[in-house]
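>>> could you look at this predicted model? Sequence included:
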Amino acid sequence: MLTEQRKQLILDRLKCDGRVVAKDLSAELALSEDTIRRDLRELAAAGLLTRVHGGALPASPTVVGLPARRVMAVEEKQKLAAAGAALVERGQTVFIDGGTTNLALVRHLPLAVEATVITHSPQIAAALEPHEGVKVILVGGTLLRHSMVCVGAAALEAVTRLRADLFFLGLTGLHAEEGGTTGDYEEAQIKRAILQRSAEVVSLLTTEKIGAVSRFLVCRANALSSVIVPRRVPHAALAATGIRILEV
């Protein structure tokens, strides 16, 4: 079997089974584990999978730049956003993470909503301008342009002084075993800090994020209170973790 054929087989197995075990695939193809591991390294370098001990898991396609993310799964995001906005109650303190789905959520909030919103995303803060009943607290720091959120020591310190009733957590992947992940180390730190200061944590997940894994761990799957996902997307493994699953 040619190298490109092996790589396509690996990607097909990931799509079908959600995991590739290097030892099993090498035995099936009568090839050395070193050969399979080399294929996995090259596919990981191309951003097509995430390597884990003994094999690989699907990589999230949502670690690409912001312009590309804006046009991904637009219809799904609108449905997820509407359901997320409906969870915000009068008088709550809500932390809204960055991301295109959470930005859509803000735009679905009723203009008459009364709440306090904390965010480290200048885009989220600006989108709340029409909501006169919303007090906005913007956490500053070093702007991470990939996600347009503030990170770094100043942001981390500010977050530790705040507390929220509800946190809309942005993830690039959620896997039942590997947990919730994202593509940037500093951003993962901020997300963990906010999660620890929030009474309830909700994540809005488009189809390609479910079962996918990015490089940096944010939390274990059962750290989430609930997830909002598209209807008919397989999520039995997530349900087994005890997460409340809301379908839209």
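Received the coordinates, thanks.

>>> when you work out contacts or count neighbours from here on, use the C-alpha atoms and nothing else.
OK.

>>> how about the longest helix along the chain: buried residues?
The longest helix of the chain (DSSP state H) is helix 3-17. By 16 or more other CA atoms under 10 Å, the buried positions in helix 3-17 come out as Arg6, Lys7, Ile10, Leu11, Arg13, Leu14.

>>> and Gln196, how far from Ala176?
Separation of Gln196 from Ala176 (CA to CA, to the nearest Å): 20 Å.

>>> ok, and what's touching stretch 72-87?
Around stretch 72-87, the neighbours that count as contacts under CA atoms under 8 Å, 6 or more residues apart in numbering are 101-102, 104-106, 108-109, 204-206, 228-230, 248.

>>> at 6 Å what do you get?
Here stretch 72-87 makes contact (CA atoms under 6 Å, 6 or more residues apart in numbering) with Thr101, Ala104, Leu105, His108, Leu109.

>>> need those in CSV (columns: secondary structure, distance to Thr160 and neighbour count).
Below are the contacts of stretch 72-87 laid out as CSV (DSSP: H, G, I helix; E, B strand; the rest coil; distance: CA to CA, whole Å; neighbours: other CA atoms under 10 Å):
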residue, secondary structure, distance to Thr160, neighbour count
Thr101, helix, 25, 26
Ala104, helix, 26, 21
Leu105, helix, 24, 24
His108, helix, 28, 17
Leu109, coil, 26, 18
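
>>> surely Phe168 and Thr93 touch.
No. Phe168 lies out of contact with Thr93 (CA atoms under 6 Å); the separation is 11.4 Å.

>>> comparison target below:
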Amino acid sequence: MLAAARKELLLERLRRDGRIVAKEIAAELGLSEDSIRRDLRELDMAGLAVRVYGGALPASPAIVDYAARTTVAPDSKRRVAAAAVALIEPGATIILDGGTTTRAMVEALPRSFRGTIITHSPTIAAALLNHEAGVFLIGGQLFKHSAVACGAAAVEAANKISADLFFLGVTGVHPTAGLTTGDADEAAMKRALASRAAETYVLASDEKVGAASRYGVLPLDAVAGIITDAAADDPTSRELAAAGVILVHTDDRTP
């Protein structure tokens, strides 16, 4: 089998099964594990898969930069955002992560909401200028790819705040890889923010469920729930639910 055909087969298996075990597929195809690992390495370098010990997982399409992400699954993000806003109690203090789904939350949040919103995203803070809520912007080194503040100064500032809810954006939600994103510093900042909230909810539009990125953020059991519009009978949704993960499906909260 030619290399191009092998890679297409591997991608099809990733889409179908949500993971590849190099040893198993090498035996199935009658090839060496080294050949499969080489193919997976090249798929990883092309951004089409994420290599993990023993195999690979589907790569998240949400690792592109902020501007490009605004065009990825906008309707899905609006549904997730509306369900997330429905969880916010009047007067609550909430932390909003950076990203396009939290930007959709700002659009869904009533301008009359009078709680407090904490964020490390200047784009989120700017979008809240016409809302009545108090806004606290965490500063630090600007990570331009995601338009958020990260680094030591941002983490130090985050450690001084507390909140009722944190709405966490990730690029991948996978039953074995957990919650992931594409940058190590951004992952550390997300963990710092999660540690400052009583409860953390993950914002997971459909394209992120079953996908993975390179850096772990949190294990699945560290969050109160995952808000998603992925179908409840989707194989990944069923696997997550079977593992005890609380899934808040958008059709449970929104029309």
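On my side now, so go ahead. Predicted, not measured: the structure shown is a model, and the values here were computed from it.

>>> after superposing, what score do the chains get?
Overlay of the two chains. TM-score (TM-score structural alignment, normalised by the length of structure 1): 0.97; 247 aligned residues with a CA RMSD of 1.0 Å.

>>> superposed on structure 2, where does the next helix or strand after the longest helix of structure 1 end up, distance-wise?
The helix or strand immediately downstream of helix 3-17 of structure 1 is strand 20-21, counting by DSSP states H and E. Its aligned residues in structure 2 lie a mean 0.7 Å from strand 20-21 of structure 1 after superposition (mean CA distance after the TM-score superposition for structure 1).

>>> can you list the residues that contact strand 20-21 of structure 1?
Residues from elsewhere that reach strand 20-21 of structure 1, judged by CA under 6 Å, 6+ apart: Gly54, Gly55, Ala56.

>>> so who does the last one touch?
Looking back up the chat, that one is Ala56 of structure 1. Arg19, Val20, Thr50 are the contacts of Ala56 of structure 1 under CA under 6 Å, 6+ apart.

>>> counterpart of the first one over in structure 2?
When you say that, I think you mean Arg19 of structure 1. Matched by TM-score structural alignment, Arg19 of structure 1 corresponds to Arg19 in structure 2.

>>> and the buried residues of helix 3-17 of structure 1 as CSV, adding distance to Lys191 of structure 1?
Shown next, in CSV, are the buried residues of helix 3-17 of structure 1 (distance: CA to CA, whole Å):
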residue, distance to Lys191 of structure 1
Arg6, 37
Lys7, 34
Ile10, 32
Leu11, 30
Arg13, 31
Leu14, 28
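
>>> with respect to Gly140 of structure 1, which of those is nearest?
Proximity of the buried residues of helix 3-17 of structure 1 to Gly140 of structure 1 was ranked by CA to CA; the top entry is Leu14 with 39.1 Å.

>>> how close does the most centrally placed residue in structure 1 sit to Gly179 of structure 1?
Structure 1 has Leu171 as the residue nearest its centroid, 1.2 Å off, counting by CA atoms, centre = their mean. When distance is defined by CA to CA, Leu171 of structure 1 is 10 Å away from Gly179 of structure 1.

>>> what about the helices in structure 1?
Under DSSP H, structure 1 gives helices at 3-17, 22-29, 33-45, 66-70, 74-85, 100-108, 122-127, 153-159, 185-196, 236-239.

>>> on average, how far is the shortest one from the matching bit in structure 2?
What that stands for is helix 236-239 of structure 1. Counting by mean CA distance after the TM-score superposition for structure 1, helix 236-239 of structure 1 comes out at 1.2 Å.

>>> in structure 2, which residue range corresponds to that helix?
Taking TM-score structural alignment, helix 236-239 of structure 1 hits residues 238-241 over in structure 2.
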